[in-house]
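Trainee: Take a look and give me a structure for this.
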Amino acid sequence: MIVRSLEEIKGSNDHVDDKNWESRRFLLKKDGMGFSLHDTIIRAGTESTFWYKYHQEAVYCIEGEGEIEDLTNGKLYPIQAGTMYALDGHEKHRLRAKTDMRMVCVFNPPCTGRETHDEEGAYPLPSEEMV
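Mentor: Next up, the predicted model:
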């Protein structure tokens, strides 16, 4: 059984802080669950472009308000507490936060925790070396 608290993740190697967002990683590839689980804060007034070419992601908003733009077709979707979106087609997207947004994110394949977004907003192709 794996039991972790947000307090023990804050300030650890599993807490990644970027200028637009911060991600607290509860489960990663090393945990062997087949997915990774992140508690992410998207900062108010920010706009971020992501394109998970090699991952599928599901996101559940538990606090805040913003919108997601599907850059493959231009559609805009409002996001607020209680809204979920899933990138089942690896859609390139832009996330805009009107207020601080707290999101629960699940990635498949699981993230290792060492990924960084490239210039296209993508994580690299997962490999066995990335543990």
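
Trainee: only C-alpha atoms for contact and neighbour calcs from this point on.
Mentor: OK.

Trainee: Most distant residue from the centre of the protein?
Mentor: Taking Cα atoms, centre = their mean, the residue of the chain most remote from its mean C-alpha position is M1, at 23.8 Å.

Trainee: From N73, how far off is the spatially most central residue of the chain?
Mentor: By Cα atoms, centre = their mean, the mean C-alpha position of the chain lies nearest to C105, the distance being 5.0 Å. Distance, C105 to N73, using Cα to Cα, to the nearest Å: 23 Å.

Trainee: Over to Q56?
Mentor: Using Cα to Cα, we find Q56 at a distance of 18 Å from N73.

Trainee: who's more crowded, those two?
Mentor: A count of neighbours by other Cα atoms under 10 Å puts Q56 above the other of Q56 and N73, at 19 against 10.

Trainee: That one and R94, how far apart?
Mentor: 16 Å.

Trainee: same question, T49
Mentor: Using Cα to Cα, T49 is found at 4 Å from R94.

Trainee: same check, this time on S5
Mentor: Distance from S5 to R94, counting by Cα to Cα: 30 Å.

Trainee: For those two, indicate the residue with more neighbours.
Mentor: The neighbour comparison of S5 against R94 (other Cα under 10 Å) goes to R94, with 18 against 8.

Trainee: Am I right that that one is in contact with E69?
Mentor: Yes: between R94 and E69 there is a contact under Cα atoms under 8 Å: 5.1 Å.

Trainee: Following up with a second sequence; could you model it the same way so I can compare the two?
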Amino acid sequence: MIVRTLAECEQSNRKIVTETWDSTRMLLKDDNMGFSFHITTIYADSETHIHYQNHLESVYCISGEGEIETLADGKVYPIKPGTLYILDQHDEHLLRGFSEMKMACVFNPPLNGKEVHNEDGVYPLEAEAIA
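Mentor: Modelled structure (predicted):
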């Protein structure tokens, strides 16, 4: 059995911080569960270009408000507490935080731990693992 708390993970190298978000990676590839699980904070007044070409992701909004815009068709979807969005087609999108948003995220295949978006919004398939 694996037991971790968000507070413990936030105080460790499992917390990855960027300009527009931070992500606490609570469950990773090395845990051998077949997926990874993260609590991500999207900063207020931010916009992040994302295009997960190597991963599928499901995102559940716990708190805060924002929107997601799919670039293929220009559709805009509001995000608020209770919203789940599923990037089942490797959807290229813009994620905007109007207020600080707390999100629960699941990735398949699982992340190694140190992934950040490249210039195309992509996470590499294999990144450095968190020790």
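
Trainee: Superposing both, give me the TM-score.
Mentor: Overlay of the two chains. TM-score (TM-score structural alignment, normalised by the length of the first structure): 0.95; 129 aligned residues with a Cα RMSD of 1.1 Å.

Trainee: follow-up on the earlier one: sec struct for the residue nearest to the centre of the first structure, please.
Mentor: Under DSSP: H, G, I helix; E, B strand; the rest coil, the three-state class of C105 of the first structure is strand.

Trainee: what sits against it?
Mentor: Each residue near C105 of the first structure by Cα atoms under 8 Å, 6 or more residues apart in numbering is listed here: L37, H38, D39, T40, E57, A58, V59, Y60.

Trainee: what's around the last one, how many residues?
Mentor: Per other Cα under 10 Å, the neighbour tally for Y60 of the first structure reads 19.

Trainee: That one falls within a helix, correct?
Mentor: No: in this structure, Y60 of the first structure is strand, not part of a helix, as judged by three-state DSSP.

Trainee: Distance of it relative to G11 of the first structure?
Mentor: According to Cα to Cα, Y60 of the first structure and G11 of the first structure sit 23 Å apart.

Trainee: what are the ranges of the strands in the second structure?
Mentor: 15-17, 21-27, 36-42, 46-50, 56-63, 66-70, 76-79, 84-87, 93-97, 101-108 (DSSP state E).

Trainee: The shortest one: which residues count as buried?
Mentor: Same thing as strand 15-17 of the second structure. Going by neighbour count (16 or more other Cα atoms under 10 Å), the buried part of strand 15-17 of the second structure is K15, I16.

Trainee: which residues touch the nearest residue to I62 of the first structure once chain neighbours are set aside?
Mentor: Closest residue to I62 of the first structure apart from its sequence neighbours, by Cα to Cα, 6 or more residues apart in numbering: A81 at 4.5 Å. Residues in contact with A81 of the first structure, defined by Cα under 8 Å, 6+ apart, are Y60, C61, I62, E63, G64, E65.

Trainee: right, and the first one touches L87 too?
Mentor: No: applying Cα under 8 Å as the test, Y60 of the first structure and L87 come out as separate, 11.8 Å apart.

Trainee: of the strands of the second structure, which approaches V122 of the second structure most closely?
Mentor: Of all these, strand 46-50 sits nearest to V122 of the second structure, with 6.3 Å by Cα to Cα.

Trainee: how close does the closest residue to S23 of the second structure other than its chain neighbours get to D22 of the second structure?
Mentor: Nearest residue to S23 of the second structure in three dimensions, chain neighbours excluded: T40, at 4.1 Å (Cα to Cα, 6+ apart). For T40 of the second structure, the distance to D22 of the second structure (Cα to Cα) stands at 6 Å.
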